[in-house]
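>>> Okay, here's the prediction I keep looking at, along with the sequence it came from:
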Amino acid sequence: MPLRPLPLLAPLAALSLAGCGVNTIPAADETVKAKWADVQSQYQRRADLVPNLVATVKGYATHEQATLTGVTEARARATSVTLRADDLSDPAKMRAFQDAQNSLSGALGRLLSVKEAYPDLKADQQFLALQSQLEGTENRINVARQDYNEAVRQYNTLIRTFPTALTAKIVYGATPKTPYEATSPGADQAPKVSF
């Protein structure tokens, strides 16, 4: 009795499909999108905290109006630039988003330095609590960006390595995602502290 090749081909076909990334590529893409949503969530948390911080400082440092106005304007710019998960492969859109967020980071740094000039402000519990929340948020943003970059690295590796590269191009038309990069001037240099 001759062997029928069809029953033998079914397990072989299933095994080869499993190795070509048919399921892993969309899973990796969804992970990148989820990690990007985490980054956006942390930026939203920061944007929500900023008005409270500004209102608290405003009560103590009314003559620092330019700094407060700068923070408010930077927050408005940062929240007006959005980046959808579909735009993660566009370096120009990613750069615009990063620039807006970096502008807010710089303005917040200037605002937090205002506290050094006002001893009453440093002692205010509301300010200290908000400052702590903002510092925690900045740390969460950093962790979320690191997690996003790791998901991007895994995705980009997946779509560029054999055999999943074939499936990525042929089946999904996958393109590499853009990692989050430091764009602030001097971000590659450690700050110098001197007293």
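Sure thing, it's come through.
>>> contacts, neighbours, all on C-alpha from now
Fine.
>>> and residue 178, which of the three is it?
With DSSP: H, G, I helix; E, B strand; the rest coil as the basis, residue 178 sits in coil.
>>> Once you drop chain neighbours, what's closest to it?
Nearest-residue entry for residue 178: residue 89, 5.2 Å, with adjacent residues in sequence omitted and distances by C-alpha to C-alpha, 6 or more residues apart in numbering.
>>> ok, now which ones touch that neighbour?
Taking C-alpha atoms under 8 Å, 6 or more residues apart in numbering, we find residue 89 in contact with 175-178.
>>> what about versus this one:
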Amino acid sequence: MTTIASRMQPTRPLLSILFVFLLAPLLSACGYNTIPTAEENAKAAWSEVLNQYQRRADLIPNLVETVKGYAAHEADTLQSVVEARAKATQVTVNADNLTDPEAFKKFQENQAGLTSALGRLLAVAENYPDLKANQNFLALQAQLEGTENRIAVARRDYIGAVRAFNLTLSTFPSMIWDKLWFHKQPFQNFTVEQDKMDAPKVDFGTKPQTQSSGG
């Protein structure tokens, strides 16, 4: 009896491994992998959003210094950009904390504040032809324009990825796996208003400004 039992014992781990291999395709077919896949896609999309916002923040100090060289007396506008950048870089939401509505809201508000301050600064620059002709300013203009476009694309991709992830938590059959196994919370997303928010205008194509003659 001891000999027979000892021969049967090693087959149990083998049966367990075989069971896992047989079960894996069934789990995949039933949507088990849908939730973690969608979650990782959303996190990757968010990382790209952060990368592009950081890229914009990195351009601002040089932009402010360049404008200051030609429009130093625009102190209030320059200071508002510096302060808005500080707020935007102080609050961040990492990929593992996308379920926090308060943190996400604060992040949105601070980035929107920086967008608004940048818009005012670039509007002021319209009044300084020498600044608009400066090569460093032109290079910064091109980089900022490219970054704003990348931010828009990154935000759009993130919105789509989060919608897909959140949908897996509320639709069959993946919702069953979430209830039984994952227990995930929906990710926060950009609001419609901010998604449609205009980026700062950086097109300095020189349109001659007509000045009305006095008298």
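Everything's here; your move. Keep in mind it's a predicted model, so treat the numbers as computed, not measured.
>>> Spell out, range by range, the helices that occur in the second structure.
Under the criterion DSSP state H, the second structure contains helices at 2-8, 11-29, 34-70, 75-90, 101-125, 129-132, 135-168, 174-177, 192-195.
>>> Please tabulate these in a markdown table, including the columns distance to residue 210 of the second structure and mean neighbour count.
A markdown table is the format used below for those (distance: least, C-alpha to C-alpha, whole Å; neighbours: other C-alpha atoms under 10 Å):
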| stretch | distance to residue 210 of the second structure | mean neighbour count |
| --- | --- | --- |
| helix 2-8 | 96 | 9 |
| helix 11-29 | 67 | 11 |
| helix 34-70 | 22 | 18 |
| helix 75-90 | 24 | 17 |
| helix 101-125 | 17 | 18 |
| helix 129-132 | 14 | 15 |
| helix 135-168 | 23 | 18 |
| helix 174-177 | 62 | 20 |
| helix 192-195 | 34 | 10 |
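>>> What does residue 62 of the second structure correspond to in the first structure?
Matched across to the first structure, residue 62 of the second structure falls on residue 52, judged by TM-score structural alignment.
>>> Pull the contacting residues for the residue nearest to that match when sequence neighbours are not counted.
Closest residue in space to residue 52 of the first structure, ignoring its immediate chain neighbours: residue 130 at 7.5 Å, by C-alpha to C-alpha, 6+ apart. Contacts were defined as C-alpha under 8 Å, 6+ apart; by that measure residue 130 of the first structure touches 49, 52-53.
>>> on that earlier part again, please pull up the equivalent of the residue nearest to residue 178 of the first structure in the second structure.
For residue 89 of the first structure, the aligned position in the second structure is residue 99, judged by TM-score structural alignment.
>>> quick one on the thing from earlier: so what corresponds to the residue nearest to residue 52 of the first structure in the second structure?
Residue correspondence to the second structure (TM-score structural alignment): residue 130 of the first structure is matched to residue 140.
>>> Tell me the spacing between its match and residue 149 of the second structure.
According to C-alpha to C-alpha, to the nearest Å, residue 140 of the second structure and residue 149 of the second structure sit 14 Å apart.
>>> Next one: the residue nearest the centre of the second structure from residue 167 of the second structure, what distance?
Geometric centre of the second structure, nearest residue: residue 49, 2.3 Å, by C-alpha atoms, centre = their mean. Taking C-alpha to C-alpha as the measure, residue 49 of the second structure falls 21 Å from residue 167 of the second structure.
>>> again, but for residue 127 of the second structure
Residue 127 of the second structure sits at a distance of 49 Å from residue 167 of the second structure (criterion: C-alpha to C-alpha).
>>> Please apply the same query to residue 78 of the second structure.
Between residue 78 of the second structure and residue 167 of the second structure the distance is 43 Å, computed by C-alpha to C-alpha.
>>> Could you export the contacts of residue 130 of the first structure as a markdown table, including distance to residue 34 of the first structure?
Conversion of these to a markdown table gives the following (distance: C-alpha to C-alpha, whole Å):
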| residue | distance to residue 34 of the first structure |
| --- | --- |
| 49 | 23 |
| 52 | 28 |
| 53 | 29 |
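>>> and which of these is nearest to residue 99 of the first structure?
Within the contacts of residue 130 of the first structure, proximity to residue 99 of the first structure (C-alpha to C-alpha) peaks at residue 49, which comes in at 19.6 Å.
>>> check contacts around that closest one.
Taking C-alpha under 8 Å, 6+ apart, one finds 130, 133-134 in contact with residue 49 of the first structure.
>>> Which member of those is positioned nearest residue 101 of the first structure?
Of all those, residue 134 has the smallest distance to residue 101 of the first structure: 14.1 Å, by C-alpha to C-alpha.
>>> so the closest one touches residue 46, yeah?
Yes - counting by C-alpha atoms under 8 Å, residue 46 is a contact partner of residue 134 of the first structure at 6.6 Å.
>>> Stretch 39-57 of the first structure vs the second structure, mean deviation?
Mean deviation of stretch 39-57 of the first structure relative to the second structure after superposition (mean C-alpha distance after the TM-score superposition for the first structure): 0.4 Å.
>>> ok now that stretch, how far from the chain's centre?
For stretch 39-57 of the first structure, the gap between its own C-alpha mean and the chain's C-alpha mean amounts to 15 Å (C-alpha atoms, centre = their mean, to the nearest Å).
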